Each structure stands twice: as structure tokens, then as C-alpha cells.
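# sequence and predicted structure, then a few things I'm wondering about:
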Amino acid sequence: MPDTITLDIASDGIATLTLNRPDKLNAFNSLMLGEMVAAFDRTDADDAVRAVIVTGEGRAFCAGADLSAGAETFDYERSGGWNGSDSPVRADGSVDYANPAVRDGGGILGLRIFASKKPVIGAINGAAVGIGATMTLPMDFRLASEAAQFGFVFARRGIVPEGTSSWFLPRLVGLSQALEWTYAGRVFDAQEALAGGLVRSLHAPDALLPSARAFALGLVEGSAPVSIALTRRMLLAGMGAAHPMDAHRIESRAIWARGRSGDAREGVESFLAKRDPAFPDTVSQEWDHVADWFADPDYR
């Protein structure tokens, strides 16, 4: 059983991943990293899962990195990084930046969320600071409690943004807003997050999870799971494309492959018959046929 999270998969196909260290304000550590990555591996492999909601237990979403190591919390040379690898410092004092110990743990999680084959919705119930804020950026949507707070506090800790946030944050909120929040490193309220484009909507605390579940169901009911998985990957990949031709290349392959699928036949037949569709294709069966379209290892 996981120690730092819980994962509940409801009969309607909505999975809820809950950060579960409430006595530590759900502070992020290496165990939580591994358990969250494993949870997304599980939801990707389970064709019954249609979408994933991520939230926190207690009064915080995630208050940031676990600082119990004190001043050396971010000194990966001493700690072995997130995976306990040998020190990347060579005998001559130079650094082997290819060593796994150099990798940022928040970025490992961010890339795993980025690669999810199911929509991911953040239900931010309280403080989301540091990695607690950046882990939400690769999620498709962020819904927040009116009591939530956010903070990209890295400069105030003497470090820099992590968790793939330097890629996601300016794309989500614009460069100027991203710079303001990361330079100042201040904690700001949910209303400012909404005004700045970080979150989709605000909800009363008791209504947050029900609203997130209703929103998730509205996204996936009546839509083909394989089409959703492909659409998510196509749009995320497109944010980094150099030219519209890159999008055209992927779209052409996807339309050709999907057009001859059982899902496409069912989509048209159910529409003409004015009935709900029953799409036959599954993500687990179909994904291997299209994975090479997204050959960059960062997508996996």
C-alpha cells in the first residue's frame, strides 16, 4: 500500500489521486515522487480509468518540498538526488550533468504527468507552494478552492523554478505574469491565480471535489478514450512545435489511423442512429500503434 498517497478508482471511471501526508501539509519527498509516478502508470494501464483528479488530504494541497533535511534539502550532491544515485561530482571536481543524481525530482513527476494518456485535473484544496504549485502545471486543468494559495517561492529559497515549470508556466499565463510570480516568490491567493490564468475556476471548499468530478465526467462522457489520449498528446506536443507542418504531419497520421478504426465507424453510426456511442477501441490496445509518432523520449 502506498504511504504518501491514496488512489481511488470509482465505477464511473474517474480516478482520484490524493496526496496523503496531512500532518506534513502533504510535503513532497522521494517516496511521494515514486508513488505518484506509479499511480500514473496504473491509471494509464487501466482502460476503465477515463480521467484522473489530483487533490490533497487535509488543509493543504502540497506545501512544497519536505524541508526536514534542513539547509541541505536541495543539495543533491549530499543527498544522492531523488533516486539515491552516486554523486555526479568527478574526482577533478567537475560535475557529470548526465548523472541521474542531477535530475530534478519535480521534473520527473512533471514529465510523467505530461505523458499521461488520460486527462488530469488538479483539484487544489489548499496551499500549493513550490513543487506543490509546479506539479499542477502539466495537468490539463486546475480547479481551486476559494481558500487555496499558490507560490512559486524558489528564488526565496535560493534556488530556481523546477518541475518543468519554466516550460509550462509562461505558456499557461504569459511571460510577464510568470516572471512576476517567480521573481517575487510571494504566496498569492486563489482570486489572483484565477485572474492570472493559472486556474480555470474557483469553488467553495466543500464543492471543490464534486465540481472536479462533474467536470471530469463532462469531458469524457460520449468521447472515445483513444481519441482523447491522442488529442491530449497532440495538443501538448504542438505547444513546442516549430512550424504548423509539424502539426499537419501528426494530424494526418492520426486522422488516417482513426478514420479506419472501429471507433470512427461507431461514432458515425451512433450519431446517425441518434443513440449513445459504445466505442470498442481501448487505449492499452491502440497506443503501441501510434507511440512512434511521438518519438521524443520526453513524451514517454
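That came through, no problem. Numbering: from 1, shown residues only.

# CA atoms for contacts and neighbours, from now on please.
Fine.

# leaving out chain neighbours, which residue sits closest to residue 48?
Nearest residue to residue 48 in three dimensions, chain neighbours excluded: residue 13, at 5.4 Å (Cα to Cα, 6 or more residues apart in numbering).

# show me where the stretch 201-300 of the chain has helices.
208-220, 225-238, 244-259, 262-272, 283-290 (DSSP state H, counting those that start in this stretch).

# can you list those in CSV and add mean neighbour count?
Formatted as CSV, the helices of the stretch 201-300 of the chain follow (neighbours: other Cα atoms under 10 Å):
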stretch, mean neighbour count
helix 208-220, 17
helix 225-238, 18
helix 244-259, 13
helix 262-272, 15
helix 283-290, 13
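
# can you put the ones you listed in CSV and add distance to residue 52?
Below are the helices of the stretch 201-300 of the chain laid out as CSV (distance: least, Cα to Cα, whole Å):
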stretch, distance to residue 52
helix 208-220, 8
helix 225-238, 13
helix 244-259, 24
helix 262-272, 22
helix 283-290, 15
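
# quick one, which of the ones you listed is nearest to residue 68?
Evaluated over the helices of the stretch 201-300 of the chain, closeness to residue 68 peaks at helix 208-220, with 30.1 Å, by Cα to Cα.

# residue boundaries of the strands in the stretch 51-200 of the chain?
51-56, 60-62, 120-124, 127-129, 141-145, 149-151, 187-189 (DSSP state E, counting those that start in this stretch).

# excluding covalently adjacent residues, which one is nearest to residue 148?
Nearest non-adjacent residue to residue 148 (Cα to Cα, 6+ apart): residue 126, at 4.0 Å.

# surely that neighbour meets residue 145?
Yes: Residue 126 lies in contact with residue 145 (Cα atoms under 8 Å); the separation is 6.7 Å.

# residue contacts, the residue nearest to residue 48?
Applying Cα atoms under 8 Å, 6 or more residues apart in numbering to residue 13 gives the contacts 48-51.

# measure it to residue 43 for me?
10 Å (Cα to Cα, to the nearest Å).

# now do the shared contacts for those two.
Counting by Cα under 8 Å, 6+ apart, the residues touching both residue 13 and residue 43 are residue 49.

# I'd say residue 127 and residue 148 touch.
Yes: when contacts are counted by Cα under 8 Å, residue 127 is listed as touching residue 148 (5.3 Å).

# which residues do those two both contact?
Common neighbours of residue 127 and residue 148 (Cα under 8 Å, 6+ apart) are residue 60.

# who has more neighbours, those two?
residue 127 (27 against 24; other Cα atoms under 10 Å).

# what's the spacing between the more buried one and residue 105?
20 Å.

# ok, residue 77 next?
Taking Cα to Cα, one finds residue 77 at 14 Å from residue 105.

# who has more neighbours out of those two?
Using other Cα under 10 Å, the more surrounded residue of residue 77 and residue 105 is residue 105, with 20 against 17.

# quick revisit: and the strands of the stretch 51-200 of the chain, which is most packed in?
Of all these, strand 60-62 carries the top mean neighbour count, a mean of 31, counting by mean count of other Cα atoms under 10 Å.

# put this next to the first one:
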Amino acid sequence: MSAYAEITYEVEDRIATVTLNRPEARNGYTIRMADELGDAMDRADRDEDVRVVILTGNGKDFSVGADLTQGGFDFDPETGPDAAWQEPAGRCSKRIFTMNKPVIAALRGAAVGGGVTITLSCDYRLASTDSRFGFVFVRRGIYPEGASAWFLPRLVGMGTALDWMISGRVFGAEEAKTAGLVHSVHEPEEVLGKARELAREIAATTSPVSVAVTRQLLYRMASAESPFPVHELDSRLIGGLGSSPDAVEGVVSFLQKRPPEFSMRVDTDQPAYLPWLNK
């Protein structure tokens, strides 16, 4: 896509900011927005000059969830979807899951339904004091989406996930922080700035290849049946550090007490044997 209608995309200081841009509809989630978010994440992931992505919303709300006034789903409701159809919130959350770059969600106001499930695969969620969250599906007679039944218990535990999803109640930022859904809470006008501050620190101090591998290690290996297959992969990764320019630079820059200048590229320098590559 050369232009976006329902999001904006900009890059500054090696940070890509992706903004939901339907403030008149409280950033209600649409099929077009799902497609544009997927394209924007592809774009950021391919760009070696981008180190971190911030996902945020224009206006007082991040997103109130699906906006069915825009025509509903992209299939004929009388015939239903074909076997390959995928619901739109999951298209976004799965694409963020596969990112090589860390993604920081900067949230304020409502993040409800699809407006919260698309953020569950982000690496950080920063909230504002006026944030309100809700997995309200059962109160609408529908079902959880965005692969949230997989992501949410891993973030907050099964007991809390059951409470939030079975009751469908709306809750505030402090409860979300206490449960581990969000990492920090700020005044509404400060959330985006705090996200940028975090993004700049990651961009300035970390190896992009190390971040990409570590991010996927955490996600892909968390459900391994034991630590043994994880340690096998760890051993292969650590055993290869002797030929890693970033590992040398990380040690030398530390000893010389200077900022690191990592040279390895995510698109060409990840170990080819990683089991999740090209999947």
C-alpha cells in the first residue's frame, strides 16, 4: 500500500510510529484498518533502519473495538467465509507476534474488544490513567478473537484471564497493571512520550539481531515440554558467538565504556537454523 486511509505511518530516530487514525469513530477497528496494520508491520519489519515500532491511536481512545457499521466482515453473511478466511483482529496480532522488531503499544482511553486483543502480542503495553480495558465478547453474544485466548493467559495467568473473559467486565489501568497486562501507567498526555523514550533506549543500546532472536525465543519456546529443547537451541546459539560481530562489539563497547555500534542485520544475519524462520 502506498497510502493509508485509516492509519498513519512515520519513521523518526529509527522508530516507526503506527497510529490508528479514525478518531471520529474512536478508532473503531475495520477490515481496511486490519489490512493497513498488516502492511505497516511488514513495512517496518523489512526496513533495517527501523529498530522499534510504536502502536498508538489518534484521539482520546486507542480503539473501542470492531466497527461493524463499516459493513461487517469481508465475506457474504448469507454464505459465510471460505475455509481460508481469518478474522481481522487475529490478522494483526499474529503479524505482531512474528515481528523481528519490538512493538510498544501506547494506550489511552478505551481499549476494548479488538481494541485490546490486537495489542496482546506487543512486547510492551503502556497505559494512561484514563485507560479502560475490556474483553467484552460474552456481553455481546460473541466470542474472543485476535488469538486472545492464547495470549492473555500467558500475560496475566489463567485465573485472571477467566475472570476478564467470562465476566466481560470493563476495568481500569491500575487493575491492568497489577495483573501484568500493562507495564506502566502515565498521565494521558505523557504516554506516547514515555513510549518514545523506551523505544529510543532500545534502539540505542541493543543489537537488532539479538532482540529479534530473543523475542522469538520467548514466544516460540515458552510452550516447550521441558527446558531441554530450549537449552539445545541456547547451546547452538551461544556456541556460535565466536563468529558474531555483534557479540564482539557488545563486549568491546562495554569495556571501552562507549555506546555500542552493532553492525549485524536482521534480514541477513539471523542464524539460519532457527526453527521459526521461513514459517
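Happy to help now that I have it. This is a predicted model, so every value here is computed, not measured.

# superposing both, give me the TM-score.
TM-score of the superposed chains, computed with TM-score structural alignment, normalised by the length of structure 2, equals 0.93; 277 aligned residues with a Cα RMSD of 2.0 Å.

# rewinding a little: are any of the contacts of residue 13 of structure 1 buried, and if so which?
Neighbour counting by 16 or more other Cα atoms under 10 Å classes 48-51 among the contacts of residue 13 of structure 1 as buried.

# between those residues, which is closest to residue 1 of structure 1?
residue 49 (19.4 Å).

# list the contacts of the closest one.
Contact analysis of residue 49 of structure 1 by Cα under 8 Å, 6+ apart lists 9, 13-15, 43, 118.

# ok, back up a step: will you turn the strands of the stretch 51-200 of structure 1 into a markdown table that also has distance to residue 254 of structure 1?
Listed next are the strands of the stretch 51-200 of structure 1 as a markdown table, based on distance: least, Cα to Cα, whole Å:
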| stretch | distance to residue 254 of structure 1 |
| --- | --- |
| strand 51-56 | 21 |
| strand 60-62 | 37 |
| strand 120-124 | 22 |
| strand 127-129 | 36 |
| strand 141-145 | 24 |
| strand 149-151 | 38 |
| strand 187-189 | 41 |
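
# nearest to residue 168 of structure 1, of those strands?
strand 141-145 (12.6 Å).

# not counting the closest one itself, show me its contacts.
By Cα under 8 Å, 6+ apart, strand 141-145 of structure 1 touches 120-126, 136, 190, 198-205, 208, 212.

# check stretch 39-47 of structure 2 too.
Under Cα under 8 Å, 6+ apart, the answer for stretch 39-47 of structure 2 is 1, 9, 16, 18, 50, 53, 95-96, 99-101, 267.

# now, of those, which are buried?
Using 16+ other Cα under 10 Å, the buried ones in those are 9, 16, 18, 50, 53, 95-96, 99-101.

# could you dump those residues into JSON lines with distance to residue 85 of structure 2 added?
JSON lines is the format used below for these (distance: Cα to Cα, whole Å):
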{"residue": "9", "distance to residue 85 of structure 2": "26"}
{"residue": "16", "distance to residue 85 of structure 2": "29"}
{"residue": "18", "distance to residue 85 of structure 2": "25"}
{"residue": "50", "distance to residue 85 of structure 2": "31"}
{"residue": "53", "distance to residue 85 of structure 2": "27"}
{"residue": "95", "distance to residue 85 of structure 2": "15"}
{"residue": "96", "distance to residue 85 of structure 2": "19"}
{"residue": "99", "distance to residue 85 of structure 2": "22"}
{"residue": "100", "distance to residue 85 of structure 2": "25"}
{"residue": "101", "distance to residue 85 of structure 2": "27"}
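
# which one of those residues is nearest to residue 157 of structure 2?
residue 96 (20.9 Å).

# aligned to the closest one, what sits in structure 1?
The alignment partner of residue 96 of structure 2 in structure 1, by TM-score structural alignment, is residue 113.

# residues contacting its match?
Residue 113 of structure 1 makes contacts with 40, 120, 138-139, as judged by Cα under 8 Å, 6+ apart.

# among those residues, which one has the most neighbours?
residue 138 (27 neighbours).

# list the contacts of the aligned partner of that one in structure 2.
In structure 2, the residue paired with residue 138 of structure 1 is residue 121, using TM-score structural alignment. Contacts for residue 121 of structure 2 (Cα under 8 Å, 6+ apart) come out as 93-94, 96-97, 151.

# let me have those residues in a markdown table, adding distance to residue 142 of structure 2 as columns.
Shown next, in a markdown table, are the contacts of residue 121 of structure 2 (distance: Cα to Cα, whole Å):
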| residue | distance to residue 142 of structure 2 |
| --- | --- |
| 93 | 19 |
| 94 | 20 |
| 96 | 24 |
| 97 | 24 |
| 151 | 18 |
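
# ok, those residues vs residue 212 of structure 2, which is closest?
Closest to residue 212 of structure 2, out of all of these and judged by Cα to Cα, is residue 97, at 11.2 Å.

# surely that closest one is in contact with residue 118?
No: counting by Cα under 8 Å, residue 97 of structure 2 sits too far from residue 118 to count as a contact (10.0 Å).

# to which residue of structure 1 is residue 238 of structure 2 aligned?
When structure 1 is aligned by TM-score structural alignment, residue 238 of structure 2 is paired with residue 255.

# for residue 169 of structure 2, same thing?
In structure 1, residue 169 of structure 2 lands on residue 186 (TM-score structural alignment).

# also residue 109 of structure 2?
That one, residue 109 of structure 2, aligns with residue 126 by TM-score structural alignment.

# burial count for that match?
Using other Cα under 10 Å, residue 126 of structure 1 is surrounded by 27 other residues.

# distance of the match of residue 169 of structure 2 from residue 125 of structure 1?
For residue 186 of structure 1 relative to residue 125 of structure 1 (Cα to Cα), the value is 19 Å.

# what about the two, which has more around it?
Neighbour count, other Cα under 10 Å: between residue 186 of structure 1 and residue 125, residue 125 has more, with 28 against 16.

# mind listing what that one touches?
55-56, 59-61, 144-145, 147-148, 205, 208.

# same check, this time on residue 284 of structure 1
By Cα under 8 Å, 6+ apart, the residues touching residue 284 of structure 1 are 44-47.

# let's see it at 7 Å
Going by Cα atoms under 7 Å, 6 or more residues apart in numbering, residue 284 of structure 1 touches 45, 47.

# which residue lines up with it in structure 2?
So, by TM-score structural alignment, residue 284 of structure 1 is matched to residue 267.

# quick check: the gap between its match and residue 123 of structure 2.
20 Å.

# on that earlier part again, of the contacts of residue 13 of structure 1, which is the nearest to residue 157 of structure 1?
residue 51 (34.4 Å).
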